[in-house]
Each structure stands twice: as C-alpha cells, then as structure tokens.
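Asks: Sequence unavailable; structure follows:
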C-alpha cells in the first residue's frame, strides 16, 4: 500500500512488530554473510500503509554481487487471510459456534489433562454435567431462535460462576459441562454447584415471554470416582439424571448405587421397547359414579403392562421412564386408540352413554403432534368426540399460557371433555382456571385420603368444591375408599366420585359384569 517511489524514505523498524524486529534483523545479517545461499523462511508482523498489521512470511537472498542489484532482497507473501482461515477452522473444530464455549472434543482433551494432573498430584478435581429443565418445551413453544438466545445467556452465566483456570463447555442441545480443575473436596464442589443453581434459577425475557430457567446438575469427583475420561462423563450424567428424579433444580453427587440403577433402567427401557413392539400393554377401567343418581356415568382408563414374568405391572412402575425416554408418545397413542375402541365395544354391549377418561402427561400434551393425534385417532376409530375425556395434569398450567390456550380451545372445539387432574397438588393458577376451556376438575387423592381425620384436608376439599361451583366446573373426587369420605363429599356438593369404595380398576370382561350388576342394585346403600 506504500508509494514505490517513497520506499527509501520508510523507517522499516517502525513498520515491524517490536517482538519480530530482532529475528528479522538477524535473518538479514545471516543472508549478508551467506551470499548465494537459500536462507530459511522468516515470519514477521508488518504494518501496511493503513497501519493494519499483516502476517507476513518470506526469505532474504543476498544479491550483493549481482549487477543491477547489489543488495539483499527480501521477498514476502501475505499470510493474513490464510492465518484467519486457519484460526476459523480451529474455532469450528474445537468451539461451539453458538455460545463460543469449548465443544465436546476440546473439553475431553481438557478433562484428560486434568485427570492426568490429578492422578500425579493427588489433588482433587470435579466434573459437573448440567441439563436445563424443560428446554425442549421452550424450543417447541417459542421457537429455536428463542432457545438459542437462552443457551447463549446460560453460557454467559456459567462463565461468571467459575474461575479462569476452570473450563465450561457445551456438549450439544441444552447440555453443558463444567470442569473445576482444582478443588479442596466435595464441599467446595458443592458450593460451586449451589452458585450455579442460584445464578441460573431466574426468569428471562424471550420473544415477549417471561420464561423460568432451572437446571439439574450431576457432580463426579476426580480421581476418587474414576480416572477414565469416558467413565467420568457417564458418572456425571447419571448423577444429573438423579437430580432430575429428585425434583429438578438441584445437584447430586455420583454414588456407585447409581451405576446399578442405570443398568436396571437400561434393561427396563429395552423391555419397554419390546413390549411396545409386541403390543403387551392393556387397559383396565375404573368406574366413575354420579353421587346423585348413584349410577356409573363413565370410566377412567388405566394402563397396565402385561409382563411375561411379573404379570400385570401398574403404570406407576414404568410411566416415568416411558415419559423420560420419549416412548410415552407411541405408548400414549396406542393407549388412546385402545380406549376409543373400548367406547364402541361398550356401546355395542348396550352402555351407550358412558364416557371414557384417558390420562396424558405434560410431555405428550406439549408434543407438536398431540392435537393431530387426537383428531386422527377419533376419526379413524369413529368414536363420538363427546364420549372422550382428556385428563390433563395440573402442572400443565405452568406451560406457556398462549400455547396452552390455543391447544385447549382447539380440543374443546373438537368436542372432547377437558379434565384438570390432581387439582390442589403443587401450584395452580386460578387465572388459568378461569380463562381456559376446562369442563371438570379432579381433587387430588392426597386430600381425599385424609378425610375426615385431617381438618386441613377437609377444608381444602370444601374450598375446591365451592370454587369449582363458582367457575361452573364439575368436581370429581378420586381415591375414595371409605363411607366417611363419601358422606363428606356428598354433603360438600361434590358431583362425581371414583375409587376402590366402588370398584378397583377392572379388565374389559369384569367391567361389563360390573356395569350389568350396578343396574340391578345401587352402588351406594
């Protein structure tokens, strides 16, 4: 960029980076003393006419005895773009492009280095595996752009929670890892985990929505738990899943028992997949009674696994695993289809007015294909939509209000009955109760169980029934097992009830027999 006619006026030293000037000068001296010899390449940072630093590489050639030259020639080529390209390739190979954190490959290299150092010195280190709670739901409801913004924010928060010598990496999706290169012990590692929980447990604004963020953390100690990089990653992951099982938004240290549990979990997951393929799941049905007419007005479907060795396995023993692994989507469709077919079987048997209630988890309901699933199965089975009741878990009210309202309105337009299950369990928005197109609420069986011996339980049940009446909602009490409970519910104005007092969940044949008998004699005497 310089004027060739004014090269002789340039102060070469001022153009060369101070650190590179000695080497450049020495290379010149070597060339002067070695006429005609090919000199090694030399690199230097040299400013151009605009004052910008360029990465240069070249060689000196002594041509002092060459007529017309009589000097030392320096030939340079500009490596700036090549160096930038190499730097970008390095960044892409070892850093996450979204957050700028180290990626899986670079992190494993760093973890390997810390393991070797810890093994030699005996000084402990700690590995943490972090997973954002409910991130998939944010992606599905607010879009991937909002999810990306959240991940970048989380990366910044994590950087601020650790020391400069520690490492933070993103493994993919919403999975992060933190490597504490030196810690005094488990107590110090726990304090860092608590710092991360406090920092990340807050609300962020994404696409005009306030979103709550929490994280589950698994911690494994180096070298106490293992000196193998792959094993340490596995142990931290197992501890993180334990944190999720303990209610999320907490941290757990790895214990050997987790390894045994993980092996059992993998075996059960394989068994679940096989059972799905072999259609080993059946439905049992618990009658629901109208407390005024004392007649059965519907049934609730309960899923059972027909295990070849254990017999009938209740849903409580496998439904959480199915939900966590995603198998719940296929399993839920299978169960819903079976329930719709059973409605038609009951009609052919002469029970034309009974309704069928089917339970769904938050993961199923927030799946993008849930509405299409309900429409498709209702259409394919030919069941009347008003004979179907969808039981929705109370924690669903913590989801994005706009998304939830759109979904429930669409389901309501389809003609199905919407039941809010386990009301009173956990936090529940009364505003949502008023704004959403719900038809029925079910009082959580935990309150029913303590009636009439627990005054608090009876007060809550009475308040829920009164509130439901104000909102023009039908109230169902589940888990009724004693005549005292039943007497209280009738006096409080509860409309419907179900529980072992009336009947345990029955298979298809037993249900038909029960329905025939209840027409001959009242259920409540």
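Replies: Sure, I can see it. Keep in mind that this is a model prediction, so the values were computed, not measured.
Asks: Only C-alpha atoms from now on, for both contacts and neighbour counts.
Replies: OK.
Asks: which residues in the stretch 401-525 of the chain form strands?
Replies: Counting by DSSP state E, counting those that start in this stretch, the stretch 401-525 of the chain has strands at residues 417-423, 440-443, 474-477, 496-497.
Asks: Show me where the stretch 101-250 of the chain has its strands.
Replies: When secondary structure is read from DSSP E, counting those that start in this stretch, the stretch 101-250 of the chain shows strands at 125-132, 167-172, 175-180, 202-206, 209-213, 215-222.
Asks: distance between stretch 381-391 and the chain's centre?
Replies: Between the mean C-alpha point of stretch 381-391 and the mean C-alpha point of its chain there is a distance of 31 Å (Cα atoms, centre = their mean, to the nearest Å).
Asks: Can you mark which positions in it are buried?
Replies: Within stretch 381-391, the residues scored as buried using 16 or more other Cα atoms under 10 Å are 381, 383, 385, 387, 388, 389, 390, 391.
Asks: Same question for stretch 261-280.
Replies: By neighbour count on 16+ other Cα under 10 Å, the buried set for stretch 261-280 is 269, 272, 275, 276.
Asks: Contacts for it next, please.
Replies: Here stretch 261-280 makes contact (Cα atoms under 8 Å, 6 or more residues apart in numbering) with 238, 281, 305, 306, 307, 321, 322, 327, 331.
Asks: 6 Å - rerun?
Replies: Contacts to stretch 261-280, defined as Cα atoms under 6 Å, 6 or more residues apart in numbering, come from residues residue 306.
Asks: let's bring in a second one:
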C-alpha cells in the first residue's frame, strides 16, 4: 500500500510515526513532572501551615510568661498592658489552630492550650492579688512555680507537636521524591523510545528517499562518464519512479543524439559517405588486418576534373547535386567491403583490401568509366572526368596510414598533370619531385632580394608587318644552380606560397619603369606610343587596393595610363564576379586597358564578356596551332568575330608559322605575338629593336 503513495505522503507517514509516540510519551512525562512539582508545592505549603504556627505558639507562650512575670515583679501600667496584649495574641493563635487540619498534633496542641491557659489563669490571679507597687507577696511564690510548670508543660506539648509535624513533612517529601524519580524514568523512557523511533524512521527514510537518490546519483555519474546506455531501475509509482523514467528517457535521447553526432562527425554531410576521419580509422584497421593476414591495402584518391567550373558557374546547389551523384556512382561500381569516402571539395577516396595490383587498377578503370557519362542538372548535361592516384601500403611501418594518403595524393597530381581522365600509381621517385618543389618554393621567397628575377619582353606586332605595337612583360628566374627556371614551374609555386603578390607588385613597377626608360632613351617613333602588358595574379585582383597601387605606379614613372595593359585569365573572371567587375572598372576609370589572356581555354561566356569592362582578348596558342585544319580555322574565326562584335581587339598568341600569320590576316586579326616574330627578349634587345637595329625575325619556328 505504501508503495502507491507519493514520496511526500510516505515521508509524512514516517515523520508522524516518529513524532506522535514521542508527543504522547512526552505529555505523560510532563504530566508526571508537573505532579512532582505540585507535590513539592503541597509539601512546602503544609510545612508552612503546620510548622510555623506551632513555632509561633511556643514563642507566644514564652512571651506571655515573661511579660506576666515582668508585670508581677515590676508592676506598671505598661507592663500590665504588654502582658494583656501578649495574652490576647496567645489566645488568638490557639483559636486559629482550632480549625486547622491537625491530626496527631491536635491533641498535643489542645494539651499545650490547656497548660497555657493554666499558666495565664495563675498569672492573672497573682496579678490580681499583687499590690501595684509592692510586687508579689510571699504567698504568690508557690503560684509562680506552678506558672513555670504549666508553661514548661505547654512548651513540651508544642515541641512534641512540632516534631510530629516535621515527621509528616519528611514523609511527604519522600513521597514527592518517589514521584520525581518516576517522572525522570518516564523522561528517560521517552528519550530511548525517541531514539528507537528516530532510528526506525531514519531507516525508513533511507529506503524511501536516500536509496533511490543514490541510485540516481550513480546513474548520473555513469552518464557523465559517457555510459549513455546505462538505465535506472526504479520500479516505483512515486516521484522517484517518475524521475527514474524521465532520467531513462533523457539518457535514451542523449544516446540517440550522440549516435547522430558521431555519425555526422564521421560522415560527409553532402554525400553521406565516410569522411576523412572515418577513412583514417578504416585505413588503420585495414593495415592491422593486412599485417595479420599478409594481404595488400590500396588507396585510390579521386579528384574530379572540371568540378570547379560547375561550382563557379552553376552555384553550390548544382555542385552538391553533382557530388551526390558521384557518390552514388561510386557505391554502384565498388564491392560492399570497399570503403568510399569524400575527403572534401571534389576529392574522393576508395579503400580496397585483399586485392592484387591488377585488380586495384581494374577498380580505378571502373571508376573512370562510371564517371564519364554526363551528369544531368536542370535538364542540362554536365561532363566531368577524374584523375586518380593509387598507392599501396607497406604494413608494419610507422605512419603507414599517413604515407598511404600522401602517396596517393602525389600520384593523383601526377595523373592530373599528365592530362586528366587518367590514373597513376605512386612511384617513390615522386617524393623527390615533391621535395624539390618544396626546396624551390623556399628558394623563391628570397629570389627577388637576391636579384635572381628579371623581366623579359615579348614583342607584339601588327600582323600586316607594321612597327612594334606593344610588349608583354614575362618574368624569368635565373637560379644560381638550377639555371633558367621556366615560369610554368615557379609561377604556380609563387601562387601557392603567397609570394606572387610581392612578385606581381615588383613586375608592375619594373615594367612601368622600363617603359619610361625606353621613352626617355629612344625618344619618338615606336617608343613614343609603345604599350606594355603586365599579367595580374588572382591574389592581386582580389586586393581592393589594386587600383591605388596602379595609380601610384603610373604617377611615379610618369606613364600615360593607356600605355599600360593589364592581363587577367578567364578563370579569374568567374570568382566573386561583382567584386571583380568593381575592381576592373576602377582600373578602367584610370585609363588602363584590360585584356583577357588565353581566351577560349576557360569557362567565360558571352554574358561574362559583356559584363566585364575589357578591351582585348588574347586568342590562346592552342587555337592558333589548329589553324591548319578546317575545324581549327572555324574556331579561331568564331573567336575573332565574337571579339569584333563586342568591340574588342583580338590578339593571337603563339604564332610560329607563316601560314598561321596568313590565316589570321584573312580572318581579320590585326595583332599577334609568337616565335615567328620574336622570342621574349631582354630590355636591352627591345631597346635596339625600338631603335630599328633589330627587325622582326619572320622565321619559321623549329619543328
């Protein structure tokens, strides 16, 4: 029955079970103690009522005797009056005792009263016969002796009565002490019973309250230690039972939330594939199994070719949709025991165990094949390929898991550099290449201060053979031990380590300074209107202070703004389009001319060309190389016509043969550059060219 009560009711019952008996026993003890106190009060009252009157009577008897003898021996009105006053007091005192509750003492008091009256009567008689002045006669002497005897008899009776009264008081006191001892025993009994009840109540409260509290505390401790599967066993129907149920529900919610958080922490949010953290754990487990079984572990690192263009042109929503489709295709072309993971961005990985090298290469080929078909987004077909790097683990070596990822990454970049849509197996010599690139990157940081960098200039001529129109500034690195390092090698390193901004600022200042020097030394003619073209990096274009930098550089060298051409690539145009347009307009407002380099190789569209404030487009060498074919000629013609329709001036790059020059002239392209005219030259050579000492080569490039 108690189990169905609430904790409050059960605690109330426990407290009542302790308190009510204590109250009853305490009331009994208090009553007994009050009786003891009353008995002591009664005893004290009796002592006052019995002992004091008897003592007073003795005093009055002696006083009457003395005053009577005084009145007899020394007669005077005053002595007589005193005697009479004492006599009346004695009579009144005996009269007061007649109504008192004297028992055994009463007879003695009556005897004492009679003897006292005898003494008084004798005294009265002697006083009546005595002359006022002569004193007592000889006949009164016997009577004085009788008075003394009567007085002594009265005093003895009163003393005996007083002794009896004292004996009664002592007896009453002893009875009161017995009552007191019984009251003390009651109080001790109450204390003992209270202790027993308190102990019993404490045990009951412990079972009712403290035990479930300890259970809940232990459950909370385990929950805090991460044991989310622990549950509280409290099969009760009170508040603790409800609290236990609520605790179990909370633990269940936390366990589910923890499971969800763990899943999110180990899986990619877009594709649902394992992420880099889970892949690393799977690699560790696979390596441990391979050590025991002697099997091979392979990692295929997949990078999507062309995905960045999808993200930049169609947005992240389309990009996420493509990533999910890639994940679905990977699941379909892999075995259940293989692990497919997304590492981030457009990088995926596949972990394969127990396969031979040939089988792993087969997996890579299947992945390439399943990614080649078009991806569809909003009824639009998107074609992507993949570059795959493959690495095999060496079990038992420290850091084998990290090495596997690093080796696969190196192989993937080799596959991408080899033309994309291909796979490459890691070779130990790739390490040497990476270490060499790292050394070169560090050396590049100090190359400018060491004077190892210089600008060469490639002439831009009119295709019809007119004088030199412009020069393009091209950076060269003369390394003390490596020799001439091609720009295709060190420019990507500069962009990766961030030094490209410093190099770009230096190149802009150096080119403008050289243009001023040519103007001052050569004078009029071609040098007077010569333009210089400088390439901008993506980091420079992203800098809000670019226009101010260009304005200060032009002012420092006293260069007319229209003589400076700044070149950007198509890929730079599609990043943060609004900000890019704003910065280009700031440059255009200065009077600087803007050109798009390597046009046709990127992802710009007619819409982009119309939005951007550009003046020229430079036709990429790959289109010029195909001018000998009908398809190549048609592509070049389309680009040139597009430029003319947008009022842009086309410039052909990489002209190396006479037939290319003739074809470009027929298609309406008026400006060009390439080995057919001249290679990039030192400033001194350009100076002689401007002075007419060096003419365009107009020779065929070597086959």
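Replies: On my side now, so go ahead. From a predicted model like this one, the values you see are computed outputs, not experimental measurements.
Asks: and the strands of the stretch 401-525 of structure 1 as JSON lines, adding mean neighbour count?
Replies: Written out in JSON lines, the entries for the strands of the stretch 401-525 of structure 1 read as follows (neighbours: other Cα atoms under 10 Å):
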{"stretch": "strand 417-423", "mean neighbour count": "23"}
{"stretch": "strand 440-443", "mean neighbour count": "24"}
{"stretch": "strand 474-477", "mean neighbour count": "24"}
{"stretch": "strand 496-497", "mean neighbour count": "24"}
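Asks: Dump the ones you listed into TSV; add distance to residue 405 of structure 1 as well.
Replies: What follows is the strands of the stretch 401-525 of structure 1, written out as TSV (distance: least, Cα to Cα, whole Å):
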stretch	distance to residue 405 of structure 1
strand 417-423	12
strand 440-443	16
strand 474-477	20
strand 496-497	26
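Asks: looking at those strands, which is closest to residue 357 of structure 1?
Replies: Go through the strands of the stretch 401-525 of structure 1 one by one with Cα to Cα and the one that ends up closest to residue 357 of structure 1 is strand 417-423, at 8.6 Å.
Asks: mean deviation of that closest one from structure 2?
Replies: Its match in structure 2 and strand 417-423 of structure 1 itself, once the structures are fitted together, sit a mean 3.4 Å apart by mean Cα distance after the TM-score superposition for structure 1.
Asks: Residue 77 of structure 1: which of the buried residues of stretch 261-280 of structure 1 is nearest?
Replies: Using Cα to Cα, residue 269 is the member of these that lies nearest residue 77 of structure 1, at 60.9 Å.
Asks: Translate the closest one into the numbering of structure 2.
Replies: Correspondence of residue 269 of structure 1 to structure 2, assessed by TM-score structural alignment: residue 441.
Asks: measure that match to residue 357 of structure 2 for me?
Replies: In this structure, residue 441 of structure 2 and residue 357 of structure 2 are separated by 34 Å, where distance is defined by Cα to Cα, to the nearest Å.
Asks: now swap in residue 368 of structure 2 and tell me
Replies: Relative to residue 357 of structure 2, and taking Cα to Cα, residue 368 of structure 2 is found at 17 Å.
Asks: So between these two, which is more surrounded?
Replies: The residue with more neighbours, out of residue 368 of structure 2 and residue 357, is residue 368; 21 against 16, by other Cα atoms under 10 Å.
Asks: To residue 429 of structure 1, which of the strands of the stretch 101-250 of structure 1 lies closest?
Replies: Each of these was checked against residue 429 of structure 1 via Cα to Cα, and the shortest separation belongs to strand 209-213, namely 15.4 Å.
Asks: The closest one: how far from the chain's middle?
Replies: Relative to its parent chain, strand 209-213 of structure 1 has a centroid offset of 14 Å by Cα atoms, centre = their mean.
Asks: what angle do it and strand 202-206 make?
Replies: For strand 209-213 of structure 1 and strand 202-206, the angle between their directions (axes from the mean of the first three to the mean of the last three Cα atoms, to 10 degrees) works out to 140 degrees.
Asks: post-alignment, strand 209-213 of structure 1 versus structure 2, mean distance?
Replies: Compared with structure 2 after fitting, strand 209-213 of structure 1 has a mean deviation of 8.0 Å; criterion: mean Cα distance after the TM-score superposition for structure 1.
Asks: picking that back up, out of the strands of the stretch 101-250 of structure 1, which is the most enclosed?
Replies: Taking mean count of other Cα atoms under 10 Å as the contact definition, the stretch among these with the greatest mean neighbour count is strand 215-222, which reaches a mean of 27.
Asks: Kindly provide the distance from whichever residue in structure 2 pairs up with residue 335 of structure 1 to residue 475 of structure 2.
Replies: Across the two structures, residue 335 of structure 1 finds its equivalent in residue 507 of structure 2, going by TM-score structural alignment. According to Cα to Cα, residue 507 of structure 2 stands 8 Å off from residue 475 of structure 2.
Asks: For residue 522 of structure 1, grab the count of nearby residues.
Replies: For residue 522 of structure 1, the neighbour count with other Cα under 10 Å is 12.
Asks: what's the closest non-adjacent residue to it?
Replies: When the adjacent residues along the chain are set aside, residue 522 of structure 1 lies closest to residue 294, with 6.3 Å between them (Cα to Cα, 6 or more residues apart in numbering).
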